[in-house]
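J.: Sequence and predicted structure below; questions after.
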Amino acid sequence: MHVPDGFINAPVSVAAGVVAAGAVAVSLRGARRELDEATAPLAGLVAAFIFAVQMLNFPVAAGTSGHLLGGALAAILVGPYTGVLCISVVLLMQGILFADGGLTALGVNITVMGVVTVVVAYALFRGLVKVLPRKRGSVTVASFAAALISVPAAACVFTAIYAIGGTTDVPVGKVLTAMVGVHVLIGIGEAVITMLTVGAVVAVRPDLVYGARGLAAPLKLRVGGELVDAPAARPVPVAARSPRAVWATGLVTALVLAGFVSFYASASPDGLEKVAADKGIDKNVEEHAAKDSPLADYGVKDITDARISGGLAGVIGVGVTVVAGTGIFWSVRRRRTTDAAPTHVPESV
């Protein structure tokens, strides 16, 4: 659902940019409360993993494909504020390096693909885990539903933005029907990917899943015929709970997906591209400012072998995203530590 330049007029694009910038600013502050020494590097990995999976377009209908948006996945794994930042990093890397998603439309893309998906998905997720049994399986069930709804919700918000600032004269009702229809199908794929990924992490390290924190029901013991809470387990030292194994596994998975599996992704246009072509929304589409980038269109310039070119571009993208994302999240984490440090007051003599 990467919106290119030319779909939305300049005033509305600027307004969306202001909204996106505000959301990022709020998220930078909120992420300080979500990130710790274990999750800060994982947040960079989540961004890289989403970048990789977004390269894997899957068929949803005749001549139409879809790909992960990632807002639900990021929000559940690392928190809603950090989730907005993860998607923003991905979209920035895609726009600048790969000419995917317009640069003047970056605010629209962050608002639609980042803010809307994260807010809708996490609100629904939290509501569901409150009413479902307090166990790990509930996290995966809630993640499926949250991801499923977040995608057509994003499609609705894009349609609303198009209704205000669209550059073509296409009836909004037709756009809404087509966008929601195809993105419900894409939402199913999003839900499956999100559920499987969250479930895999919850199975091995539930303590690293932000959405699973505090969901474990207290252990009960029967004493004298009555059920009482069992003594709390002794905390495991941070060093013993190092997330390095999860980080390494996730990075290798992202590299394999982007560097090898992406070659077999569907070549059909994604939901927005298909609707835009069918309804005429793309009449005023503009050339991307980064069209001459060495990595434009997810291929390395001057490498003629499509498999090698695309795979190498994917590996570079994962590497750049994980480095950029990890650097940002470590900076946010360090800022939290600095702000929380007590001010030293020298003793009076």
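T.: Sure thing, it's come through. Numbering: from 1, shown residues only.

J.: C-alpha only now, for contacts and for neighbours.
T.: Fine.

J.: host element of S65?
T.: strand 64-66 (DSSP states H and E).

J.: After that strand, heading C-terminal, what element do we hit next?
T.: Following strand 64-66 in sequence, per DSSP H and E, is helix 71-78.

J.: the helices in the stretch 201-349 of the chain, which residues?
T.: Counting by DSSP state H, counting those that start in this stretch, the segments of the stretch 201-349 of the chain that form helices are 244-259, 271-279, 306-340.

J.: hmm, back to that, can you list the helices and strands that the strand holding S65 packs against?
T.: strand 58-61, helix 172-204, helix 271-279 (3 or more C-alpha pairs under 8 Å, 6 or more residues apart in numbering; DSSP states H and E).

J.: Serialize the helices of the stretch 201-349 of the chain to JSON lines and add fields for distance to I110.
T.: Shown next, in JSON lines, are the helices of the stretch 201-349 of the chain (distance: least, C-alpha to C-alpha, whole Å):
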{"stretch": "helix 244-259", "distance to I110": "22"}
{"stretch": "helix 271-279", "distance to I110": "15"}
{"stretch": "helix 306-340", "distance to I110": "16"}
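
J.: closest to A52 out of these?
T.: helix 244-259 (4.8 Å; C-alpha to C-alpha).

J.: Quick one: work out the angle between that closest one and helix 172-204.
T.: 140 degrees (axes from the mean of the first three to the mean of the last three C-alpha atoms, to 10 degrees).

J.: Structure two is appended below for comparative analysis:
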Amino acid sequence: MHVPDGFINAPVSAAAGVAAAGAVALSLRGARKELGGAEGDGERVAPLAGLVAAFVFAVQMLNFPVAAGTSGHLLGGALAAILVGPWTGVLCIAVVLLTQGVLFADGGLTALGVNITVMGVVTVVTAHFLFRGLRLVLPRTRGGVTAATFVAALVSVPASAAAFTLVYAIGGTTDVPVGTVLTAMLGVHVLIGVGEAVITALTVGAVLAVRPDLVHGARDLAVPLKLRVGGELVDATPAAPAPAAARSPRKVWLGGLATALVLAGVVSFYASASPDGLEKVAADQGIDAKADQYEHATADSPLADYGVQGIGSERLSGGLAGVIGVGVTLAVGTGAFWAVRRRRRPADTGARV
């Protein structure tokens, strides 16, 4: 759903840029708490957040068919919010979109604010609050977390499509009726939302199976064990804390990185070549009528269109571009999250989460 240059006029694009900058600034403050961790766990959170950004980048390369001549891809807001928290989640998606726009000419640079708002803020906020609400009524089990994840991810995608339609209604450069745009966007993005829900639920479920303590949205599952003594439930004597090496997320981090590299470097070659939901709606309804007047500012990038300039093999070119993208996103994200964590105020340290 990357919005290119030319879909939204300059004043509204600028306003969306201001809104996105404000959201990122607020997220930087909120992420200090999420990245701080508890009981010394903060040392592992920043690298994991960087990995989430890299993983989202990789999976976004995997367009899957959803209807005749239409494909979709992960937006990632729900996944990021549930794994690392909503504030950090917004930053993860912002890093991904910035990398895609600057290096790969994917999503207009003048529309970067629109994309961060629509694909990042809206998806994260929608998924976060819906997930929390569902956790209140669903069983406090891994199955309950996975079910809440599925629904939150599913709803976040049409919510993002509706947000784009609202932005288009205010500043669209063509005269397509808003009702027509909304109907078309919701129709295809509900289907894409199903794919988003499956990918997100499987990913969160996989992490829950091996390290539930690394899932931000499932920290409440670590409750004291209860024993029945004399007809009453009492807290069991807590076990000794696990050694630092045992609590290290190194294996999860390495496994996640390897998965991201394989997805971006190998599996992406087999992704659907059909236009994604927004591209298809734009072409069918005429939203893109003026987009050809705008050339992407980084169209001459050696990585534009997810290929490495000068490499003749399409498979090798696309795979290498994907690997480079994962590496850059990981480096930029991890570096940014480490910087945010180190800038915590003294009052943010200690056992508070």
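T.: Alright, I've got the coordinates. Note that the structure is predicted; figures quoted are calculated from it, not measured.

J.: Work out the TM-score between the chains.
T.: Here the superposed chains carry a TM-score of 0.96, computed using TM-score structural alignment, normalised by the length of structure 1; 342 aligned residues with a C-alpha RMSD of 1.3 Å.

J.: Now mean neighbour count and distance to T167 of structure 1 too, for the helices of the stretch 201-349 of structure 1, in a markdown table please.
T.: Listed next are the helices of the stretch 201-349 of structure 1 as a markdown table, based on neighbours: other C-alpha atoms under 10 Å; distance: least, C-alpha to C-alpha, whole Å:
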| stretch | mean neighbour count | distance to T167 of structure 1 |
| --- | --- | --- |
| helix 244-259 | 18 | 34 |
| helix 271-279 | 19 | 12 |
| helix 306-340 | 19 | 31 |
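
J.: Between these, which one is closest to F58 of structure 1.
T.: Using C-alpha to C-alpha, the helices of the stretch 201-349 of structure 1 put helix 271-279 closest to F58 of structure 1, at 10.7 Å.

J.: Relative to structure 2, which residues correspond to the closest one?
T.: Per TM-score structural alignment, the counterpart of helix 271-279 of structure 1 in structure 2 is residues 277-285.

J.: Find the nearest non-adjacent residue to the spatially most central residue of structure 1, please.
T.: Central residue of structure 1 (C-alpha atoms, centre = their mean): G70, 3.2 Å from the mean position. Distances taken as C-alpha to C-alpha, 6 or more residues apart in numbering put I50 closest to G70 of structure 1, at 6.0 Å, once the chain neighbours are dropped.

J.: What is the aligned counterpart of that neighbour in structure 2?
T.: I50 of structure 1 maps onto V56 in structure 2, by TM-score structural alignment.

J.: quick one: what helix or strand has that match in it?
T.: Using DSSP H and E, V56 of structure 2 falls in helix 42-60.

J.: quick one, what contacts the residue nearest to G70 of structure 1?
T.: Residues in contact with I50 of structure 1, defined by C-alpha atoms under 8 Å, 6 or more residues apart in numbering, are 68-70, 87, 90.

J.: Name the member of those residues with the most neighbours.
T.: Neighbour counts for the contacts of I50 of structure 1, by other C-alpha atoms under 10 Å, peak at G70, which reaches 31 neighbours.

J.: From S274 of structure 2, how far out is whichever residue in structure 2 pairs up with that residue?
T.: When structure 2 is aligned by TM-score structural alignment, G70 of structure 1 is paired with G76. As judged by C-alpha to C-alpha, to the nearest Å, G76 of structure 2 and S274 of structure 2 stand 20 Å apart.

J.: returning to what we had before: for the strand holding S65 of structure 1, what is the distance to the chain centroid?
T.: 18 Å (C-alpha atoms, centre = their mean, to the nearest Å).

J.: what does that strand rub up against?
T.: Contacts for strand 64-66 of structure 1 (C-alpha under 8 Å, 6+ apart): 57-60, 183, 186, 189, 266-271, 274.

J.: Quick one: the helices in the stretch 1-150 of structure 2, in order.
T.: 10-36, 42-60, 77-84, 86-104, 112-115, 122-137, 142-171.

J.: Give me the mean deviation of the third one from structure 1.
T.: I take that to be helix 77-84 of structure 2. Following the fit onto structure 1, the mean deviation recorded for helix 77-84 of structure 2 is 0.2 Å by mean C-alpha distance after the TM-score superposition for structure 1.

J.: ok, the counterpart of V332 of structure 1 in structure 2 - contacts?
T.: Correspondence of V332 of structure 1 to structure 2, assessed by TM-score structural alignment: V340. Contacts for V340 of structure 2 (C-alpha under 8 Å, 6+ apart) come out as 28, 31-32, 35.

J.: V340 of structure 2 and A46 of structure 2, how far apart?
T.: Distance, V340 of structure 2 to A46 of structure 2, using C-alpha to C-alpha: 9 Å.

J.: joint contacts of these two?
T.: The contact sets of V340 of structure 2 and A46 overlap at L35 (C-alpha under 8 Å, 6+ apart).

J.: picking that back up, spit out the contact partners of the match of G70 of structure 1.
T.: Per C-alpha under 8 Å, 6+ apart, neighbours of G76 of structure 2: 56, 93, 123, 196, 200.

J.: Kindly reformat those residues as CSV containing distance to A153 of structure 2.
T.: Conversion of the contacts of G76 of structure 2 to CSV gives the following (distance: C-alpha to C-alpha, whole Å):
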residue, distance to A153 of structure 2
V56, 13
I93, 14
T123, 8
E196, 6
T200, 7
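
J.: What is the neighbour count of V229 of structure 2?
T.: 9.

J.: Distance-wise, check the alignment partner in structure 1 of it relative to A163 of structure 1.
T.: By TM-score structural alignment, V229 of structure 2 lines up with V223 in structure 1. To A163 of structure 1, V223 of structure 1 is 65 Å away according to C-alpha to C-alpha.

J.: Also K301 of structure 1?
T.: For K301 of structure 1, the distance to A163 of structure 1 - C-alpha to C-alpha - is 37 Å.

J.: again with I87 of structure 1
T.: 24 Å.

J.: repeat for F263 of structure 1
T.: On the measure of C-alpha to C-alpha, F263 of structure 1 and A163 of structure 1 end up 36 Å apart.

J.: residue contacts, the residue lying farthest from the centre of structure 2?
T.: Each residue of structure 2 has a distance to the centre, and by C-alpha atoms, centre = their mean the biggest one is for G230: 49.1 Å. Applying C-alpha under 8 Å, 6+ apart, we find G230 of structure 2 in contact with no residue.

J.: In structure 1, what stretch matches stretch 125-145 of structure 2?
T.: Against structure 1, stretch 125-145 of structure 2 falls on residues 119-139 (TM-score structural alignment).

J.: List of residues touching the matching stretch?
T.: Contacts of stretch 119-139 of structure 1 (C-alpha under 8 Å, 6+ apart): 71-72, 75-76, 80, 142-143, 145-147, 149-150, 153, 198-199, 202-203, 206, 211-212, 215-217.
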